[in-house]
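Asks: Build the 3D model from these lines:
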Amino acid sequence: MKLNELETVVNLLNKDMKIIQRVDHFAFSLDSLLVSEFASITKYTNKIVDLGTGNGVIPLFLSKKTKAQITGIEIQEISSDLAKRNVQLNNLEDQISIINDDMKNWRKYFRNNSVDMVISNPPFFKFDGNEKQLNDLTQLTLARHEISITLEEIIQTASNLLKDKGHFALVHRVDRFMDIIENMKKYDIEPKKIQFCHTKINKEGKILLVEGIKYGKPGLRILPPLIAHDDDGQYSAEVLEMFK
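Replies: The predicted structure follows:
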């Protein structure tokens, strides 16, 4: 597979897969692995949609856990092209498909209430109109800031896609916790499982993993905190186990 000067191919952790990344686009991070491992996938999970798939890393991770059909939706053409090539690189064309479009146009590709799971690692930061917030590279701005879509719109889209009792899994920043819960409740996704992630055991939590069920019964579990690094800065045993 021919690469341009901005691209590199790296091993995808210890998953026996490879991934193409660009230096001028958002590279995959630990967050994508965390939400992929956190999501409750069962033998009844047959259809998964990843909202804002980027270079397709979440579908690649999920392919190691399930035989379900996985669709990634990505608004940026270069990122969606990378995702398609990453699917091809790992010979997963029969399981994973990539759509280059705004996720708001989901009705062009799916029926209402037709998906078993929706998963997302979305832009984390609200945009208040202050352009000093933004990156010089438009593609990084869209990946990090709620410009093309808001958190509420992502959750509303997930609810529209999900079957009754379908699962929604999200990774986000802790400071958006109340926004997430309020919008999940607003769009009939009952929060069922939450885990706070800390860089080290003595540090405040920065990342939040949350999963809900559409029209689920009330009953929330708070999982033990996930500590990403030991005191010496190395990945924790829990994270290393995810790498396997």
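Asks: from here on, contacts and neighbour counts on C-alpha atoms
Replies: OK.
Asks: and G205, what does it touch?
Replies: Contacts were defined as Cα atoms under 8 Å, 6 or more residues apart in numbering; by that measure G205 touches V174, F196, C197, H198, T199.
Asks: nearest to P59, of those residues?
Replies: Among these, C197 lies closest to P59 (Cα to Cα), at 21.6 Å.
Asks: How many residues are close by the closest one?
Replies: Using other Cα atoms under 10 Å, C197 has 24 other residues around it.
Asks: Let me see the contact set for it.
Replies: C197 sits next to G205, K206, I207, L208, L209, P225, L226, I227, A228 when contact means Cα under 8 Å, 6+ apart.
Asks: I'd guess it is in a strand, am I close?
Replies: Yes. Assessed by DSSP: H, G, I helix; E, B strand; the rest coil, C197 belongs to a strand.
Asks: Can you check which strand is longest in this protein?
Replies: Ranked by number of residues, the top strand in the chain under DSSP state E is strand 162-173.
Asks: now for that one, which elements pack on it?
Replies: Contact partners of strand 162-173 among helices and strands, from 3 or more Cα pairs under 8 Å, 6 or more residues apart in numbering; DSSP states H and E: helix 30-38, strand 115-120, strand 205-214.
Asks: Sequence B follows; please return its structure for comparison with A:
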Amino acid sequence: MSKEYFQFKQFKVFHDKCAMKVGTDGVLLGTLTETQNSKQILDIGTGTGLIALILAQRTDAQIDAVEIDNEAANQSGFNFSISPWSKRLSSFHSSIFDFKNDKKYDLIVSNPPYFINSLKSEGKKKEIARHVDDEFFLNLCKKIEEFLADNGTCWIILPVIEMEHFTKEALKMGLNHIKSIEIHSFDHSPVKRIIRSFSREKDIEPEAYKFIIYDSPGKHSSQYKNIAKDFLSIF
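Replies: As a prediction, the model looks like this:
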């Protein structure tokens, strides 16, 4: 992999100006999110723009991507401009809390910061990208509820403890957990991440699935190959 960019089958992602580089979490959220009937999509904290680009390949939707860091917002905008879907992708340099838009989105996705009240990492850019305070998830849920269409869904990826925190705050906003995908590095390893979807639909028994990334060190599982084969050049 180049230090400056990551080459996918149909697009290229430069990430040298972004604190958070192209990684597995973005590939998983972009490919596992359900996109049926999505015409307007919002990506909160887009970073490199990876998730938005995957969703652009998978759908015909118009996609707005919001990023608080100026250099990351510029880089995601550049990545969008050199993609086959440049006319459907828009990058906005803004905090989601300052973002102004009259649209309602059928689908909202986010790979949000998740280190709550932990020691701050070195470097201001990585601090913004990774660390949040106690009220961040509640305020994020408020903005998701504001921008989400009546029948829309929201898909989030977080570590286990942080996802439980987020889920409690989402419920306060009338956003109900409807599906979980538990991500494991290996079959018998602990849950590494959870991808969870939310909607305003009530009285739903949440569904849960197990997703394995590797069969053994260096050998991707059939699950991972199946979702990534249209995107990653290694398959």
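Asks: which part of the second structure lines up with the longest strand of the first structure?
Replies: Following TM-score structural alignment, the aligned partner range for strand 162-173 of the first structure in the second structure is 148-159.
Asks: where's that stretch relative to the chain centroid, distance-wise?
Replies: Taking Cα atoms, centre = their mean, to the nearest Å, the mean C-alpha location of stretch 148-159 of the second structure is offset from the chain mean by 10 Å.
Asks: export the helices and strands packed on strand 162-173 of the first structure to CSV and tack on distance to Y187 of the first structure?
Replies: Rendered in CSV, the data for these read as follows (distance: least, Cα to Cα, whole Å):
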stretch, distance to Y187 of the first structure
helix 30-38, 21
strand 115-120, 14
strand 205-214, 8
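Asks: Please indicate which of the ones you listed has the most neighbours on average?
Replies: Greatest average neighbour count among these goes to strand 115-120 (a mean of 25), per mean count of other Cα atoms under 10 Å.
Asks: so where is that one in the second structure?
Replies: Under TM-score structural alignment, the match for strand 115-120 of the first structure in the second structure covers residues 105-110.
Asks: The helix or strand harbouring A56 of the second structure corresponds to what range in the first structure?
Replies: Taking DSSP states H and E as the criterion, A56 of the second structure maps to helix 50-58. Aligned using TM-score structural alignment, helix 50-58 of the second structure spans residues 57-65 in the first structure.
Asks: Is it correct that K225 of the second structure falls within a strand?
Replies: No. Following the definition three-state DSSP, K225 of the second structure is helix and is not counted among the residues of a strand.
Asks: That one and I96 of the second structure: what is the separation?
Replies: Per Cα to Cα, to the nearest Å, K225 of the second structure is found 33 Å from I96 of the second structure.
Asks: ditto for S76 of the second structure
Replies: Summarising the geometry, the distance separating S76 of the second structure from I96 of the second structure, computed by Cα to Cα, is 16 Å.
Asks: which residues touch the counterpart of E182 of the second structure in the first structure?
Replies: In the first structure, E182 of the second structure lines up with F196, judged by TM-score structural alignment. Listed by Cα under 8 Å, 6+ apart, the contact partners of F196 of the first structure are V174, G205, K206, I207, L208, L209, L223, P224, P225, L226.
Asks: L142 of the first structure now?
Replies: For L142 of the first structure, the residues meeting the contact criterion (Cα under 8 Å, 6+ apart) are P123, S148.
Asks: switch the cut-off to 7 Å
Replies: S148 (Cα atoms under 7 Å, 6 or more residues apart in numbering).
Asks: and what of K17 of the second structure?
Replies: For K17 of the second structure, the contact set (Cα under 7 Å, 6+ apart) comprises E71, A72, Q75.
Asks: re earlier: buried ones in the longest strand of the first structure, by neighbour count?
Replies: Buried residues in strand 162-173 of the first structure, counted by 16 or more other Cα atoms under 10 Å: L162, K163, D164, K165, G166, H167, F168, A169, L170, V171, H172, R173.
Asks: With stretch 49-67 of the first structure instead?
Replies: So, applying 16+ other Cα under 10 Å, buried residues of stretch 49-67 of the first structure: 49-63, 66.
Asks: Show me the contact partners of that stretch.
Replies: The list of residues contacting stretch 49-67 of the first structure from outside it, by Cα under 7 Å, 6+ apart, reads 28, 32-33, 36, 70-74, 79-80, 82-83, 86, 96, 103, 117-120, 122.
Asks: and if you look at stretch 109-126 of the second structure?
Replies: Defining contact as Cα under 7 Å, 6+ apart, one finds that stretch 109-126 of the second structure is touched by 19, 42-45, 127, 129-134, 154-158, 162.
Asks: One more pass at 8 Å, please.
Replies: Outside of stretch 109-126 of the second structure, the residues that reach it under the criterion Cα under 8 Å, 6+ apart are 18-20, 25-26, 29, 41-46, 69, 127-134, 154-159, 162.
Asks: On the three-state scheme, the equivalent of S81 of the second structure over in the first structure is what?
Replies: Using TM-score structural alignment to pair residues, one finds that S81 of the second structure aligns to Q88 in the first structure. Taking three-state DSSP as the rule, one finds Q88 of the first structure in the helix state.
Asks: Q88 of the first structure: how many residues sit nearby?
Replies: Taking other Cα under 10 Å as the neighbour definition, Q88 of the first structure ends up with a count of 15.
Asks: Quick check: the gap between it and H25 of the first structure.
Replies: When Cα to Cα is the yardstick, Q88 of the first structure and H25 of the first structure sit 19 Å from each other.
Asks: One more: D175 of the first structure?
Replies: If you measure D175 of the first structure against H25 of the first structure using Cα to Cα, the figure is 25 Å.
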